[in-house]
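Colleague: got a predicted structure plus its sequence, pasted below:
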Amino acid sequence: MVAAALLLTAGCSAGDGGGPAAAGSAPPSRASSPSSSGPAGERPPPAKGSVEVGRTVATGLKSPWGLAALPGGGGLLVSSRDTGTITRIDEKSGRKTVLGEVPGVSPAGEGGLLGLALSPGFAADRMVYAYFTSASDNRVVRMLYDPKKPSGEQLGAPDTVFKGIPKGFVHNGGRIAFGPDKMLYVGTGESGETGLSQDKESLGGKILRLTPEGEPARGNPFPDSPVYSYGHRNVQGLAWDSEERLFAAEFGQDTWDELNAITPGGNYGWPEAEGRSDDDAFQDPLAQWKTDEASPSGIAEAGGSLWLAGLRGERLWRVPLKGTKAAADPQSFLAGEYGRLRTVVAAGGDKLWLVTSNTDGRGEPKRGDDRIVELTVK
């Protein structure tokens, strides 16, 4: 029988965001209205997929977190959580060029320099967006990227786009992405203060939807609010499918990690619910895992499936989609082969870039860690 959840052995979570908590334009209609099936003629992917490991794109990265691909094969930008730097990786040679250090980053615990995204108008404005933990909060800034300047001086002064997101030693969220509507989506954590997730006036434990300038986007579900969905514990994965439907990965505490289809204004239950619930007030996940098998950070869509990078689970999960439901049981790949997996990004067609996370203080680094690996998937 087709199942939307995978029931695995129990265990306490110990990845980013896992474990016990410590003391514009209107949204696209297809993303906003999850359904059990897609448009007429849309076929679900096969129940069983495959992963082929290709070349290693880069090695020797320190606490990598966010990844953004420059257009036209111009390279990959990678953020370092602990050093606060952004580095360009040549896709062919693996050569590294440090763009510069983002000022104001205050790394500690799970905080530091986290997600990266390129402006929807990057070809013209050359703006790189970054999410980071400062001394007082989590915030989003944008910086001008000028590759003509010397290494270490290629980032302009940061312009603060949005601030005031609660920070903590844990649960800082950190993933940012521009959606098909060209709005900026921001995954936040509840910073260890579980009550923030159900408080629609708080920015913690939410997915936010902003204009590129940092204002609440037109069409958001709550008037004059950046909040798009709430009741989250710690969102570190955001991705859209080919029909512009938004999905998010979320760390559980010590019972269930979640993959969710996001509905504007939806309540995803934390802290009253972790995983599936009998309460109709909460949105159920389309897939869930015991926390020692996943602890999902980044997610990406390729070939009609969502791919989740597992930290504590040390594996890549595939969830084939039929609309906003799982078309078959989740399937795991690369278990234990690369250690902790932080970020996965669509590289076009059937390709993915996968970023490991073994130098973040919670992994067991091997020679060459951390690295970016290219995968072919279906």
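Modeller: Received it, and whenever you're ready, just let me know what you need. Numbers count the residues shown, from 1 in each chain.
Colleague: rest of the way, CA atoms for contacts and neighbours
Modeller: Fine.
Colleague: mind checking how far Gly205 is from Tyr228?
Modeller: Applying C-alpha to C-alpha, to the nearest Å, the value for Gly205 to Tyr228 is 11 Å.
Colleague: could you check which of the two is surrounded by more residues?
Modeller: Between Gly205 and Tyr228, counting by other C-alpha atoms under 10 Å, Gly205 is the more crowded of the two (36 against 26).
Colleague: now do the SS call for the more buried one.
Modeller: coil (DSSP: H, G, I helix; E, B strand; the rest coil).
Colleague: may I see the buried residues of stretch 116-124?
Modeller: Neighbour-count burial for stretch 116-124 flags Leu116, Ala117, Leu118, Ser119, Pro120 (criterion: 16 or more other C-alpha atoms under 10 Å).
Colleague: from those residues, which is closest to Gly164?
Modeller: Leu116 (18.1 Å; C-alpha to C-alpha).
Colleague: please tell me I have it right and the closest one contacts Pro64.
Modeller: No - here Leu116 lies out of contact with Pro64, judged by C-alpha atoms under 8 Å, at a distance of 11.1 Å.
Colleague: mind listing what's buried in stretch 238-253?
Modeller: Applying 16+ other C-alpha under 10 Å to stretch 238-253 flags 238-241, 243-253 as buried.
Colleague: in these, find the pair that's most separated.
Modeller: Maximum distance among the buried residues of stretch 238-253 (C-alpha to C-alpha): 31.0 Å, for Glu243 and Gln253.
Colleague: contacts only, for Arg81.
Modeller: Contacts for Arg81 were tallied using C-alpha atoms under 8 Å, 6 or more residues apart in numbering; they are Ser63, Pro64, Trp65, Pro107, Gly111, Gly112, Leu113, Leu114.
Colleague: for it, which non-adjacent residue is spatially closest?
Modeller: What sits nearest to Arg81 in space, not counting adjacent residues and going by C-alpha to C-alpha, 6 or more residues apart in numbering, is Leu113, at 4.3 Å.
Colleague: the one you found and Met183, how far apart?
Modeller: 21 Å.
Colleague: and the two? Which one has more around it.
Modeller: Taking neighbours as other C-alpha under 10 Å, Leu113 and Met183 compare with Leu113 leading, 31 against 26.
Colleague: wouldn't the more buried one be in contact with Tyr131 here?
Modeller: Yes - with contact defined as C-alpha under 8 Å, Leu113 and Tyr131 form a contacting pair (6.4 Å).
Colleague: hang on, the earlier thing: strands - which of the buried residues of stretch 238-253 land there?
Modeller: Leu238, Ala239, Trp240, Leu246, Phe247, Ala248, Ala249, Glu250 (DSSP state E).
Colleague: wait, which of those residues is closest to Gly152?
Modeller: For those, the minimum distance to Gly152 (C-alpha to C-alpha) is 29.4 Å, reached by Leu238.
Colleague: then this one, side by side with the first:
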Amino acid sequence: MTAACGAQPSEESAGPSLVGPTPGDGSTQPSGADDAGPALPAGPTLPAATEQPQDVLTGLDAPWSLAFLPGGALLVTERDAARVLLVTEAGPAHLAGPGAEELVEGTLTDGEGGLLGVAVPPDVGTQDGGRPPLLLYRTTATGNEVVRGALDLTDPVRPRLGPLEVVLDGIPAASTHNGGRLAFGPDGHLYVTTGDAAEPGSAQQPGSLAGAVLRVTVDGDPAPGNPDPASPVWSRGHRNVQGIAWHEDGRMVASEFGQSEVDELNLVEPGSNYGWPEVEGTGGGPGFTDPLVTWPTSEASPSGIAVTGSTVHLAALRGARLWSVDLDAPALEPVATLEGELGRLRDVVAGPDGALWVLTNNTDGRGDPRAGDDRLVRLTPP
């Protein structure tokens, strides 16, 4: 593996381009924002989203994950450069400070490894004094880990990241199958997805954190109610999970890369085993849980996912499209949109404005970059 490349982050470093902003009624500022105490920065003011994707950012470097702050500002990780971009009403700026320097110096990139997931606790607010905690998933010389640093947003034009502390480590890493998605669930706990790190059998090893969905507190301890109170493992038998989200009724779903036959959308339940490497797709038999939906690997390779209402949306890499599945429909029939329009899709998030925010991934070495790539686009849910 090699150290993350790219310039050292600084307040003056040039960043990607914000398309606009254009005054309109589609601002990412949610209604009812708390005005008490130091305010978190607002997001860019944008025109109302439409069914056609509209560029928000262009010129991103292998972006991987997207997360919103209360107030509408958003964060984007760039995998290979090991940088975090903050986008506010003032425009985009890469994080500087000691934590940003540690990311560049200590994050290793090798194939699919690097700076991956990003998440912010759901109870972040003005009580944090403009310094909310930021959780990140990254690859290091000793494995994958989750780290935390305080965001200093007192000057949104020059945002900074405080020193990093390791929240969770011991996650196997490799040039492929690193998982990497972070998300806080409706229960307030942090969910972490991992891959088998190119060792398929590890997904069935009880003591391993590979090939699993993990559930921990914000401090990295096994969350109360886990199947094994001493373990962070929530479910196992996964090949490479890169997307997790929740239906409005609390059901948890996850996207999973298959090997050569089918990719999967799974309903994730505590203590369940999804069969890898004994089975790919359905038909695993007793002890294994079948997926809800499968796709040929040529049509999907699903990474990030989002839920709006009862519909889950999956960003497809190899399939270069957005899949949508209504989980409450009598038959789970996937519907494709954006087919071939934007190239490889890495992440999709439901924004505070009700729109879907989608990251392309054409500059990661496997895609065919187009003018302006990579980009963040915004559209109404199909």
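Modeller: Now that the structure is in, tell me what you want to look at. Only a predicted model underlies this, so the values are computations on that prediction, with no experimental measurement involved.
Colleague: hmm, back to that, what would the buried residues of stretch 116-124 of the first structure look like in TSV with distance to Gly266 of the first structure and secondary structure?
Modeller: Converted to TSV, these look like this (distance: C-alpha to C-alpha, whole Å; DSSP: H, G, I helix; E, B strand; the rest coil):
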residue	distance to Gly266 of the first structure	secondary structure
Leu116	25	strand
Ala117	24	strand
Leu118	27	strand
Ser119	27	coil
Pro120	26	coil
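Colleague: quick one: those residues as a markdown table, columns for distance to Glu190 of the first structure too.
Modeller: As requested, these are arranged in a markdown table below (distance: C-alpha to C-alpha, whole Å):
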| residue | distance to Glu190 of the first structure |
| --- | --- |
| Leu116 | 20 |
| Ala117 | 22 |
| Leu118 | 25 |
| Ser119 | 26 |
| Pro120 | 28 |
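Colleague: look up the closest residue to Asp90 of the first structure, ignoring the ones flanking it.
Modeller: With sequence-adjacent residues excluded and distances taken as C-alpha to C-alpha, 6+ apart, Asp90 of the first structure is closest to Gly75, at 4.7 Å.
Colleague: equivalent range in the first structure for stretch 263-278 of the second structure?
Modeller: On the first structure, the counterpart of stretch 263-278 of the second structure by TM-score structural alignment is residues 257-272.
Colleague: quick check: end-to-end length of that stretch?
Modeller: Terminal-residue distance, stretch 257-272 of the first structure (C-alpha to C-alpha): 14 Å.
Colleague: show me how far it is from its chain's centre.
Modeller: In this view, stretch 257-272 of the first structure has its centroid 15 Å away from the chain centroid, taken as C-alpha atoms, centre = their mean, to the nearest Å.
Colleague: check stretch 235-247 of the second structure too.
Modeller: The answer for stretch 235-247 of the second structure is 12 Å, by C-alpha atoms, centre = their mean.
Colleague: stretch 356-365 of the second structure too?
Modeller: The answer for stretch 356-365 of the second structure is 12 Å, by C-alpha atoms, centre = their mean.
Colleague: again with stretch 358-377 of the second structure
Modeller: Remark: stretch 358-377 of the second structure is offset 16 Å from the chain centroid, using C-alpha atoms, centre = their mean.
Colleague: for that stretch, which positions count as buried?
Modeller: Within stretch 358-377 of the second structure, judged by 16+ other C-alpha under 10 Å, the buried ones are 358-364, 367, 369, 373-377.
Colleague: which part of the first structure lines up with that stretch?
Modeller: Going by TM-score structural alignment: stretch 358-377 of the second structure matches residues 354-373.
Colleague: ok, and what's touching the matching stretch?
Modeller: So stretch 354-373 of the first structure is in contact with 15, 53-65, 82, 309, 311, 338-345, 353, 374-375, going by C-alpha under 8 Å, 6+ apart.
Colleague: of those, which belong to strands?
Modeller: Using DSSP E, 53-58, 64-65, 309, 341-345, 353, 374-375 are the members of the contacts of stretch 354-373 of the first structure that sit in strands.
Colleague: on that earlier part again, weed out the non-buried ones from the contacts of stretch 354-373 of the first structure.
Modeller: With burial judged by 16+ other C-alpha under 10 Å, the buried subset of these is 15, 56-59, 61-65, 82, 309, 311, 338-345, 353, 374-375.
Colleague: the corresponding residue of the first structure for Thr176 of the second structure and Leu67 of the first structure, how far apart?
Modeller: Counting by TM-score structural alignment, Thr176 of the second structure corresponds to Val170 in the first structure. Val170 of the first structure sits 21 Å away from Leu67 of the first structure, taking C-alpha to C-alpha as the criterion.
Colleague: burial count for Gly214 of the first structure?
Modeller: 18.
Colleague: same thing with Ala347 of the first structure?
Modeller: The number of residues near Ala347 of the first structure, taken as other C-alpha under 10 Å, comes to 18.
Colleague: and of the contacts of Arg81 of the first structure, the nearest to Thr160 of the first structure?
Modeller: For these, the residue nearest Thr160 of the first structure by C-alpha to C-alpha is Leu113; the value is 14.1 Å.
Colleague: aligned against the second structure, show me the partner of the closest one.
Modeller: So Leu113 of the first structure corresponds to Leu115, using TM-score structural alignment.
Colleague: nearest residue to the aligned residue in the first structure for Thr337 of the second structure in space, please, no chain neighbours.
Modeller: By TM-score structural alignment, Thr337 of the second structure lines up with Phe333 in the first structure. Among residues not flanking Phe333 of the first structure along the chain, Leu316 sits closest, at 5.1 Å (C-alpha to C-alpha, 6+ apart).
Colleague: contact partners for the equivalent of Thr193 of the second structure over in the first structure?
Modeller: Using TM-score structural alignment, the partner of Thr193 of the second structure in the first structure is Gly187. With contact set as C-alpha under 8 Å, 6+ apart, Gly187 of the first structure has these partners: 173-176, 205-208, 234-238.
Colleague: for Gly309 of the second structure, same thing?
Modeller: Gly309 of the second structure sits next to His247, Glu248 when contact means C-alpha under 8 Å, 6+ apart.
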